[in-house]
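>>> Coordinates only, no sequence provided:
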């Protein structure tokens, strides 16, 4: 455990250092073009990182009881002691991650946390570690519990997830081009730029962590197009420089809608339906925004 803590510290230091180097390079380029670099974006990502480290000290995680229950009722005991076992764990974890990530975009309760990751209006390496403070208490561990139920030790599942997220660090860039055949199997900066884009045609796509094959399999893959430059941030851009507002504005909006729902069914709808959903059908979900965009294109 001591070695794991030291490894985590080294990885965190590496990630922050590289993101700051990128920020200084981008800031220099911005100055040469007579533009101001948005340093507050890096500042809010660092505030997010510090906040999550502090929250980790509190016994609030739902992963512990969920994983404990799954482990107690496991149907096998899987030892990760061969190349085949590692491969199966990798693919299984990637499958679970795909559905976790997809649910984080399509279920508003989970989106209230995940929206923080998509709030930067510039895509940089600093975006990679802005993940939201409330992830530990939203129960997303249920998406990875099947691996524990099948017999993979909880600590191994969490380690695999950590490595998955570490891979994704380099994806949060605008300066790495498309990578040829690599794009067909693996998640790349190009695919992830689409994922972070708020263009209507790019919304809710490319959920994979390391692989992109499940997006291709389940119909959520969208390729980055040269004639459709990515516009980063949320559909309704976040303009605050206040980390507290950044972290909780979507929770406040969700709780307000639930409180004013008018019925239990509507309240549940606000929690489990996609962001932008409204009981009268007049909301701004991805589907409704695309219908509106298609109507505008044909002049309806």
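Received the coordinates, thanks. Keep in mind the model is a prediction, meaning the values are calculated, not measured.

>>> make it CA atoms for all contacts and neighbour counts henceforth
Fine.

>>> My read is that residue 99 contacts residue 141, right?
No - using CA atoms under 8 Å, residue 99 is not in contact with residue 141; the gap is 11.6 Å.

>>> So those two - more neighbours on which side?
Taking neighbours as other CA atoms under 10 Å, residue 99 and residue 141 compare with residue 141 leading, 21 against 16.

>>> looking at it, that one is touching residue 65, isn't it?
No - using CA under 8 Å, residue 141 makes no contact with residue 65, being 9.6 Å away.

>>> show me what contacts residue 18?
Each residue near residue 18 by CA atoms under 8 Å, 6 or more residues apart in numbering is listed here: residue 125.

>>> what's the answer for residue 171, then?
125, 187, 188, 189, 190, 192, 193.

>>> so which of those comes closest to residue 5?
Distance to residue 5, by CA to CA, is smallest for residue 125 among the contacts of residue 171, at 22.7 Å.

>>> Roughly how far does that closest one sit from residue 142?
28 Å (CA to CA, to the nearest Å).

>>> These two: which has the busier surroundings?
Comparing residue 125 with residue 142 by other CA under 10 Å, the one with more neighbours is residue 125, at 25 against 16.

>>> Hmm, residue 174 and the more buried one touching each other?
No - using CA under 8 Å as the test, residue 125 is too far from residue 174 to be in contact (9.3 Å).

>>> how about the helices of the stretch 151-300 of the chain, start to end?
Using DSSP state H, counting those that start in this stretch, the helices found in the stretch 151-300 of the chain span residues 154-167, 189-196, 213-218, 243-259, 264-272, 286-297.

>>> what's the spacing between the longest helix seen in the chain and its chain's center?
Looking across the chain with DSSP state H, the single longest helix is helix 2-32. Helix 2-32 sits 19 Å away from the centroid of its parent chain (CA atoms, centre = their mean, to the nearest Å).

>>> Presented hereafter is structure B, for comparison with structure A:
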């Protein structure tokens, strides 16, 4: 009940490799949309390997903390009960939604998550750009309440792995849309392309893991529209393939901001990405506001054309 008998992510690695190779081949032969760039793909693969190493380094601390929480649990939920897996599926997916949303809305967690968004391409290899510093940032703490409720740590670990495996296939441009009923309930390539887009229209949206219903419930869902294709990367793309810069640049940025303005340290650490004490920088909120104002102005101009 403490350690999972298997790791869904590890079992899926051969599938990941074969799927990436297949997507590359389909793209090369013009059978599917698949943009790959050698240095970018190498970066994604290196980040995936580094994330695994980072996870091992902090694994004992996370495991020990989880075991302590388990020893003080409220209930004991059986791993053999089907209802328990259904409930855990929903609760873990909801937990992922809030983790993911906070990872975009709070700079300290964005610093650990941003490397997943640094690629200017969107393909299956992008899914491998996983965090190196999430353990240090404490993102794993959000899952501890599940263990405190009484879900065995092994059970939670398996469900987290299932979620990650699911999210692999949605990192693609090869699939345009799934059936309407599927798009309405589940996270899909179309929904997740929006999440990875740097267009002002699409910022801060579609945080779902498996179920897109959470975004619809909490007002963060934005559909992909054909008239505005997704442009990928971060608001200000890094423009290099230096892996250390990709992984740590936002942490360095936080340190510089705090050193330059210690009175506003809390804002620079826990405020939204782009926050500044003098308002001189753009956040996602201000970028979207500017976009809306521009759209409204253009609509007004068009409405006025030909008016008497």
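Looks like it came in fine. These numbers come from a predicted model, not from an experiment.

>>> TM-score of the superposed pair?
Taking TM-score structural alignment, normalised by the length of structure 1 as the basis, the two superposed chains have a TM-score of 0.90; 293 aligned residues with a CA RMSD of 2.3 Å.

>>> on that earlier part again, now the two most distant members of the contacts of residue 171 of structure 1.
Maximum pairwise distance among those (CA to CA): 15.5 Å, between 125 and 187.

>>> can you tell me how far residue 122 of structure 1 sits from residue 198 of structure 1?
11 Å.

>>> Mutual contacts of those two, please.
By CA under 8 Å, 6+ apart, residue 122 of structure 1 and residue 198 have these common neighbours: 232, 233.

>>> what's the angle between the helix or strand hosting residue 62 of structure 2 and helix 153-168?
Residue 62 of structure 2 is part of helix 38-71, with elements assigned from DSSP states H and E. Interaxial angle of helix 38-71 of structure 2 relative to helix 153-168 (axes from the mean of the first three to the mean of the last three CA atoms, to 10 degrees): 160 degrees.

>>> Return the list of helices and strands in contact with helix 38-71 of structure 2.
With contacts defined as 3 or more CA pairs under 8 Å, 6 or more residues apart in numbering; DSSP states H and E, the packing partners of helix 38-71 of structure 2 are helix 134-137, helix 144-149, helix 153-168, helix 243-260.

>>> For the longest one, name the packing helices and strands.
Just to be clear, that refers to helix 243-260 of structure 2. Helix 243-260 of structure 2 packs on helix 38-71, helix 107-113, helix 265-270, going by 3+ CA pairs under 8 Å, 6+ apart.

>>> Save those as CSV, and put in distance to residue 252 of structure 2 and mean neighbour count too.
Shown next, in CSV, are these (distance: least, CA to CA, whole Å; neighbours: other CA atoms under 10 Å):
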stretch, distance to residue 252 of structure 2, mean neighbour count
helix 38-71, 18, 16
helix 107-113, 9, 25
helix 265-270, 11, 18
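
>>> Any chance of these in a markdown table with distance to residue 203 of structure 2 as columns?
Shown next, in a markdown table, are those (distance: least, CA to CA, whole Å):
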| stretch | distance to residue 203 of structure 2 |
| --- | --- |
| helix 38-71 | 22 |
| helix 107-113 | 14 |
| helix 265-270 | 19 |
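
>>> now stretch 180-193 of structure 2: how far from the chain's centre is it?
From the chain centre to the centre of stretch 180-193 of structure 2 is a distance of 15 Å (CA atoms, centre = their mean).

>>> Apologies, that question was intended for stretch 27-42 of structure 1.
Distance, stretch centre to chain centre, for stretch 27-42 of structure 1: 25 Å (CA atoms, centre = their mean).

>>> quick one: contacts of it?
Against stretch 27-42 of structure 1 from outside (CA under 8 Å, 6+ apart): 23, 26, 120, 122, 126, 127, 241.

>>> Can you pick out the most distant pair from those?
Longest distance between any two of the contacts of stretch 27-42 of structure 1 is 19.6 Å, between 26 and 241; criterion CA to CA.

>>> okay, the two: which has more neighbours?
Using other CA under 10 Å as the criterion, residue 26 of structure 1 and residue 241 rank with residue 26 on top: 15 against 12.

>>> Could I get the contacting residues of that one?
Counting by CA under 8 Å, 6+ apart, residue 26 of structure 1 makes contact with residue 37.

>>> And it, what's its match in structure 2?
Aligned counterpart of residue 26 of structure 1 in structure 2: residue 27 (TM-score structural alignment).

>>> I'd like the distance between that match and residue 36 of structure 2.
Taking CA to CA, one finds residue 27 of structure 2 at 8 Å from residue 36 of structure 2.

>>> Residue 22 of structure 2 now?
Residue 22 of structure 2 is 12 Å from residue 36 of structure 2, by CA to CA.
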